[in-house]
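Chemist: here you go, sequence then predicted model.
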Amino acid sequence: MSTSNFDTLTSFLKTRFHDQAEYLQATSEVLSDIIPIYSANERYKHYDIARRLCLPERIIYFTVTWMNSAGEVEVNQGWRVQHNSVMGPYKGGLRFHPSVSLSVLKFLAFEQTFKNALTGLPMGGGKGGADFNPKGRNERDIMLFCQAYMRELQRHIGEQTDVPAGDINVGAREIGYLYGEYRRLNNRFEGVLTGKGLEFGGSHIRTEATGFGLVYFLDAVCTAQNTTVEGKKVTISGAGNVALHAALKCVHMGARVLTLSNSRGFLYCEHGYSENDINWAIEHASQYDNILTALKEHSQHPMNWYSNEKPWGIKGDIALPCATQNELLEEDAQHLLAHGCQMVLEGANMPCDQDAQAVFSQNNITFVPGKAANAGGVALSGLEMAQNAVFSQDDRDVLDNKLRSIMQNIHQRCLEEGQTDSNTNYARGANIAAFKRLAEAMVAQGV
């Protein structure tokens, strides 16, 4: 690595954004892999590509002032980080959660740029959201907030400019409210949001895509290592859309899924969740305050609930962290190592911190970062954009096959750039493969 270039860039970022820990973590991880490529290419250095890739092209901040169903005025903060558009319209989700901050959104938009480049589809990278917490709110309040948020956001998005999607706490219901307000304000029916309902421009497989895509990538990793998903014991964190659909696809492929989790603990099923268990959780997730404890009571299979604990102490072959950023720490990685884990694939965005990643690297545990492993969601969003552009709707089988093909292609790109004499460094491969595509496009378009 060119230490001087790495140190110069990371120092530049730390000086200006010292209070943005998540953003600094994400950029440092990528820079450590791409700086040797950058330093060896005079065109990249001439156009200052590495620095430009780290900095968002535009950050939009706005206040969301709205009146709730009780007639009370509330004030929230909203953002849209339009990170890089060299590959196409900004593309990335909206997150409604009290933990949303500029640092979190900048890291997500940065990661999204690289993730989208890996798909091979014409999409740039962006991310947005608000510090609004929909938990415990009635449906009318959620609708009123979505409409107020869109009244500000609609000035900055469009099908050829920026196409948001859903993320944490922004599902099909919220996308419907957001899209309805956009359509009323702009008098246009266009593919300006993805994750829409099937009745108004949505796509089959979109809900399942991130979780299914994660397991399709896992299947490609297993094939490359001369093994199969079938028969493997899998531990999963999270109990949302990604975790549940990843669990479902694992079961379809013959794996034994042992855990699901949330912020209050994890649910362990020694013999593995059944397909009926997972489908019940998917169908009833919004009806219970804790879908996992409800599943324990509903299921005919014995399950154990562990309050305030993580699932990484359970013996398994494969770990799929699907909850949130920096959920899996060094001590968790040591637990996985001690219990025989062979592979870790990120279903969430940056769920494994740098110390955990170091444990995986030092002990030859295969690690695949989220920008590669969880790209299925945005890949399907790209396919939804294509369907909207020609006013068509492909069927489930066609889209599922396209999703699998895209995930296999991403895996191949990671192999090509991350292969060493002894193994494959998927994180390095993903970072370099995406960087090369972005850098070449930036050089070609000048400044």
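Modeler: On my side now, so go ahead.
Chemist: going forward, measure contacts between C-alpha atoms and count neighbours the same way
Modeler: Will do.
Chemist: how far out from the middle of the chain is the top helix by length along the chain?
Modeler: Scanning the chain for the helix with the most residues, using DSSP state H, yields helix 396-418. In terms of C-alpha atoms, centre = their mean, to the nearest Å, the centre of helix 396-418 is found 16 Å from the chain centre.
Chemist: helix or strand right after it?
Modeler: helix 426-445 (DSSP states H and E).
Chemist: other residues contacting that following helix?
Modeler: Contact with helix 426-445 is made by 30, 33-34, 37, 43-44, 47, 49, 86-87, 114-115, 117-118, 366-369, 371-372, 413-419, as judged by C-alpha atoms under 8 Å, 6 or more residues apart in numbering.
Chemist: next up, a structure to set beside the first:
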Amino acid sequence: MLKCVQEVVHSLEPVLVKNTQYIHILERLLEPERAIIFRVPWVDDRGETHVNRGFRVQFSQALGPCRGGLRFHPLMTLSIAKFLGFEQALKNALSPYKLGGAGGGSDFDPKGKSEAEIMRFCQSFMDELHKYLGPDQDLPAEDLGVGPREMGYLFGQYKRLTGHFQGSFTGPKIFWSGYSLRTEATGYGLVFFARLILAEMNKELKGLRCIVSGAGKLAMHVLEKLLSCGAIPITISDSKGYLLDEDGFDYVKISLLRDIKVQQRSLRDYVKSNPRAKYFEDAKPWSEQCDIAFPCASQNEIDQPDAIALVNSGCRLLIEGSNMPCTSQAIDILRKSKVLVAPAKAASAGGVAVGELELSNECNLMQWSAEDFEAKLQDMMKQTYERSLKTASEYGYLKDNPEALVHGGNICAFLNLAHAMIDQGCV
């Protein structure tokens, strides 16, 4: 949380110098509207009782009802929930839509649990959280450890407790759980954002080597869209190591990767069907020769040595998929080496478009085609990109400054929130 705040405050220096009243707005904004902590008791298949902690931080509703993910991971804490909520509030404020930001989850680990155990945990989790949810207050989305299965169980209990189909949760499959392309939106948006940056350089994605970290929904959809754009994605990774396929992944190979992940097998199994590929134990992909990097695993996954490896690998553009994937030291290395970093607040905002669609009555009455949705998503990413650059220019950051997108995005998001908070008074 501290690192995130420091970056934003650094970006806001020229704003605060011009208008000192924003200092008080910033002080208010840095304190979440509410932070909810609760216990989640559940019973495993052996009849033994366990207790986990649940968190939901509704950081800001100044612009509208909250949207933000739920994360189930053993390292989840209140501090991480605050960080996720703050980042989401700024991400949503930077988008063209009127949404607030929230984050949360639990220190429950779904790995190794049976379907019945996960269902019982999700039901217990929702027993408490449902009091703070609703279409005009807060509706959760997927994050690490929370996918279609978990969202289904969560929504089922929410519906059971509230008694009606109130609002929608953001997940795939059927109408109650949100738009059918929700999981694709963030990954596709990352690739669309990369295309916008490359277009400014009179370049295109076709033929460029791309390294991707992570092996979850986000990383898989990035691979899929990179492939459709003619790029050559060559890596994915998990907590144990990374997989390299110098020939690049194709649709058949991506299907195999999905099967491996669904069956909770090791990425090493991919090599059995593709002997030219290599799996590197206890390693990260950042030293592989590439043009663009897409970190899509977790925060702080790229440290100072990784950043040096990226620079030496020829990387000139880094598109943040996960929230703040680079440590402060890594960012310093990348900027000094003229590697352009596209911040997650802007680049990974694709899912926000789905949140806006879900809140509109129109979305509940019609099914958008994939082509219609992609067109809307591309337009949304373009608006986010252009308003970030425009704001950066207004505050003295030139377009070729590697920090322009970061500072412009932070300033634009803050000003949108600040204006709303001023208009609404001290509430």
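Modeler: Yep, that arrived. These numbers come from a predicted model, not from an experiment.
Chemist: the top strand by length along the first structure - contacts with which helices or strands?
Modeler: In the first structure, taking DSSP state E as the definition, the longest strand is strand 73-84. Contact here means 3 or more C-alpha pairs under 8 Å, 6 or more residues apart in numbering; DSSP states H and E; on that basis strand 73-84 of the first structure packs against strand 58-67, strand 90-96, helix 102-119, strand 125-130.
Chemist: go again using 7 Å as the cut-off
Modeler: The contact analysis (3 or more C-alpha pairs under 7 Å, 6 or more residues apart in numbering; DSSP states H and E) places strand 73-84 of the first structure against strand 58-67, helix 102-119, strand 125-130.
Chemist: so how far is stretch 360-376 of the second structure from its chain's centroid?
Modeler: 21 Å.
Chemist: now the end-to-end length of it.
Modeler: Stretch 360-376 of the second structure has its terminal residues 14 Å apart, counting by C-alpha to C-alpha, to the nearest Å.
Chemist: what about burial for the contacts of helix 426-445 of the first structure, which qualify?
Modeler: 30, 33-34, 44, 49, 86-87, 114-115, 117-118, 366-369, 371-372, 413-418 (16 or more other C-alpha atoms under 10 Å).
Chemist: isn't Gln160 of the first structure right up against Tyr90?
Modeler: No. In this structure, Gln160 of the first structure is not within contact of Tyr90 by C-alpha atoms under 7 Å, at 8.6 Å.
Chemist: pick out whichever of the two has more residues nearby.
Modeler: Between Gln160 of the first structure and Tyr90, counted using other C-alpha atoms under 10 Å, the more crowded position is Tyr90 (29 against 13).
Chemist: so who does the more buried one touch?
Modeler: 82, 84, 123-126, 161-163 (C-alpha atoms under 7 Å, 6 or more residues apart in numbering).
Chemist: can you list those residues in TSV and add neighbour count and distance to Cys250 of the first structure?
Modeler: Compiled in TSV, those are given as follows (neighbours: other C-alpha atoms under 10 Å; distance: C-alpha to C-alpha, whole Å):
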residue	neighbour count	distance to Cys250 of the first structure
Gln82	30	34
Asn84	28	34
Met123	30	29
Gly124	27	30
Gly125	31	29
Gly126	34	30
Thr161	15	36
Asp162	25	33
Val163	26	30
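Chemist: of those residues, which pair is most distant in space?
Modeler: Using C-alpha to C-alpha, the contacts of Tyr90 of the first structure reach their maximum pairwise distance at Asn84 and Val163, which is 12.8 Å.
Chemist: so what's the aligned partner of Ile168 of the first structure in the second structure closest to, chain neighbours aside?
Modeler: Ile168 of the first structure maps onto Leu144 in the second structure, with residues paired by TM-score structural alignment. Excluding the flanking residues, the one nearest Leu144 of the second structure by C-alpha to C-alpha, 6 or more residues apart in numbering is Arg71, at 4.9 Å.
Chemist: which residue in the second structure aligns with Thr27 of the first structure?
Modeler: In the second structure, Thr27 of the first structure lands on Val5 (TM-score structural alignment).
Chemist: next one: Gly180 of the first structure
Modeler: By TM-score structural alignment, Gly180 of the first structure lines up with Gly156.
Chemist: on the three-state scheme, its match is what?
Modeler: Recorded secondary structure, Gly156 of the second structure: helix (DSSP: H, G, I helix; E, B strand; the rest coil).
Chemist: what number of residues lie near it?
Modeler: For Gly156 of the second structure, using other C-alpha under 10 Å, the count is 18.
Chemist: can you check Glu117 of the second structure too?
Modeler: Residues near Glu117 of the second structure, counting by other C-alpha under 10 Å: 17.
Chemist: so it touches Asp44, yeah?
Modeler: Yes. Between Glu117 of the second structure and Asp44 there is a contact under C-alpha under 7 Å: 5.5 Å.
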